[in-house]
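Chemist: Sequence unavailable; structure follows:
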């Protein structure tokens, strides 16, 4: 299941803004021009004025709200009547398409940080509830243990000094795919099938290569627990150069 830069992923894991600046101790963003530049580059793609306004409010709230970046906390920090409801609608059920915004973010970062690689890796989001999308006990290869929560695959554009996330895909286990009640409650599309973390990682790289107008960089990813031949063929067919970590027991031959 795809997740958005601005929605359907815990706000604490939303992408950072480039230019290597920091938030001051009082929670205020020091350089408003950079935020305005980023908002103009991304949110001009939104079709409605109210969506552009809410997107900017949400981004500024993520940057300046201290503590947990929930919709309620962001709305309280910005201190505007009715903002919690409008932001919740914007993040959860508005009609804007997140895919062009991700591509625009990647294009913006291409010009600001000069990335040399796409680093694709898993991230675990601890959760105890039953109905949060994708929550289950899953093996987290980056942690080396079984954990309960959501697992997402993220892609970072990385240079020697800066990295920034631009793409996300949630690992949806079979327990979710085969549970009609939870699928319906979370509005999981009918076409969604279970994927391993490694299959998600390959899908993330191929999506970036096929749909985004950015230079193709080497994808750095972990393929120890999947069919390496199938993954390599998929990446090669998509024109994605890659550097993969594989199991020591994997047989190799030189072509």
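Modeler: On my side now, so go ahead. Not measured: the values here are computed from a predicted model.
Chemist: CA atoms for contacts and neighbours, from now on please.
Modeler: Will do.
Chemist: would you list every one of the helices in the protein?
Modeler: With helices called from DSSP state H, the chain shows them at 32-43, 49-64, 71-78, 83-92, 98-113, 174-177, 180-186, 197-211, 228-237.
Chemist: another one to put next to it:
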């Protein structure tokens, strides 16, 4: 539970943190949640959850479905994220290049940044059949189990990487135990080739390749990834071909942004 680790700091507004954690309980496949689910996922007591959901409802961050007695996210949550996305000129510069690569490999190309123990997508371009997993803006993936997350870890400074790994270990101990052994290989691949690879987290029949930008953008380590069906792997050099192509895309974006 996220709220087990609230900092013991007089400057830390714990009530605000609890309200935000309520909003973070929603998932794409769970758009409707009730107070019972919030209690289970946050560890807060019923009275606190009831007070928080009432406040978030009045402010417009939640909508109430009277028929089901559950809550949905309100439009205000979407409005909050727009200034962040609109201010990222990186997206406008990268999108044509991402579209070209997605068409070329018949896959999905995305951009991700870190959100605590996860990577969240700030943009995607998808050219795949309807059976492929839909990864859209705002979707999040666990760092340690994905190429995009391991690429971030490989690019981070050692101290920053260690802090992120500690957070993952606390929040997702089972996932950490299952995937921590893959990190040394990811660090080696990044140092040797400039990219990390992994079979898809959602679908093991998909190949994921990820490349971080050389320099931070708005103080964020930004990572590009490309995911294709493994059925395309008619030759063993598919990871290398996509990896080199993705490296070229990232370097082109860096030049356009004046980072090289």
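Modeler: It's in. As the structure is a computational prediction, the values presented were derived from the model and not from experiment.
Chemist: Report the TM-score for the pair.
Modeler: Remark: TM-score between the superposed chains equals 0.28 [TM-score structural alignment, normalised by the length of structure 1]; 114 aligned residues with a C-alpha RMSD of 6.0 Å.
Chemist: before we move on, back to that, among the helices of structure 1, which is the most enclosed?
Modeler: helix 197-211 (a mean of 21; mean count of other C-alpha atoms under 10 Å).
Chemist: just checking, what packs against that helix?
Modeler: strand 117-126, strand 145-158, strand 163-170, strand 219-222, helix 228-237 (3 or more C-alpha pairs under 8 Å, 6 or more residues apart in numbering; DSSP states H and E).
Chemist: Please name whichever of the helices of structure 1 is nearest to residue 153 of structure 1.
Modeler: helix 197-211 (6.1 Å; C-alpha to C-alpha).
Chemist: The closest residue to residue 242 of structure 2 other than its chain neighbours and residue 223 of structure 2: what is the separation?
Modeler: Leaving aside its chain neighbours, residue 242 of structure 2 sits nearest to residue 209 (7.1 Å; criterion: C-alpha to C-alpha, 6 or more residues apart in numbering). Relative to residue 223 of structure 2, residue 209 of structure 2 is positioned 10 Å away (C-alpha to C-alpha, to the nearest Å).
Chemist: For these two, list the residues in contact with both.
Modeler: residue 148 (C-alpha atoms under 8 Å, 6 or more residues apart in numbering).
Chemist: Surely residue 41 of structure 1 is in contact with residue 109?
Modeler: No: applying C-alpha atoms under 8 Å, one finds residue 41 of structure 1 not in contact with residue 109, separated by 10.6 Å.
Chemist: picking up where we left off before, can I get the helices and strands packed on helix 197-211 of structure 1 in JSON lines with distance to residue 55 of structure 1?
Modeler: Formatted as JSON lines, those follow (distance: least, C-alpha to C-alpha, whole Å):
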{"stretch": "strand 117-126", "distance to residue 55 of structure 1": "24"}
{"stretch": "strand 145-158", "distance to residue 55 of structure 1": "21"}
{"stretch": "strand 163-170", "distance to residue 55 of structure 1": "16"}
{"stretch": "strand 219-222", "distance to residue 55 of structure 1": "30"}
{"stretch": "helix 228-237", "distance to residue 55 of structure 1": "33"}
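Chemist: Can you say which of the ones you listed is packed in most?
Modeler: Most buried among these, given mean count of other C-alpha under 10 Å as the contact rule, is strand 163-170, at a mean of 24.
Chemist: Quick one: list the elements packing against it.
Modeler: Partner elements for strand 163-170 of structure 1 (3+ C-alpha pairs under 8 Å, 6+ apart): strand 2-3, helix 98-113, strand 145-158, helix 197-211.
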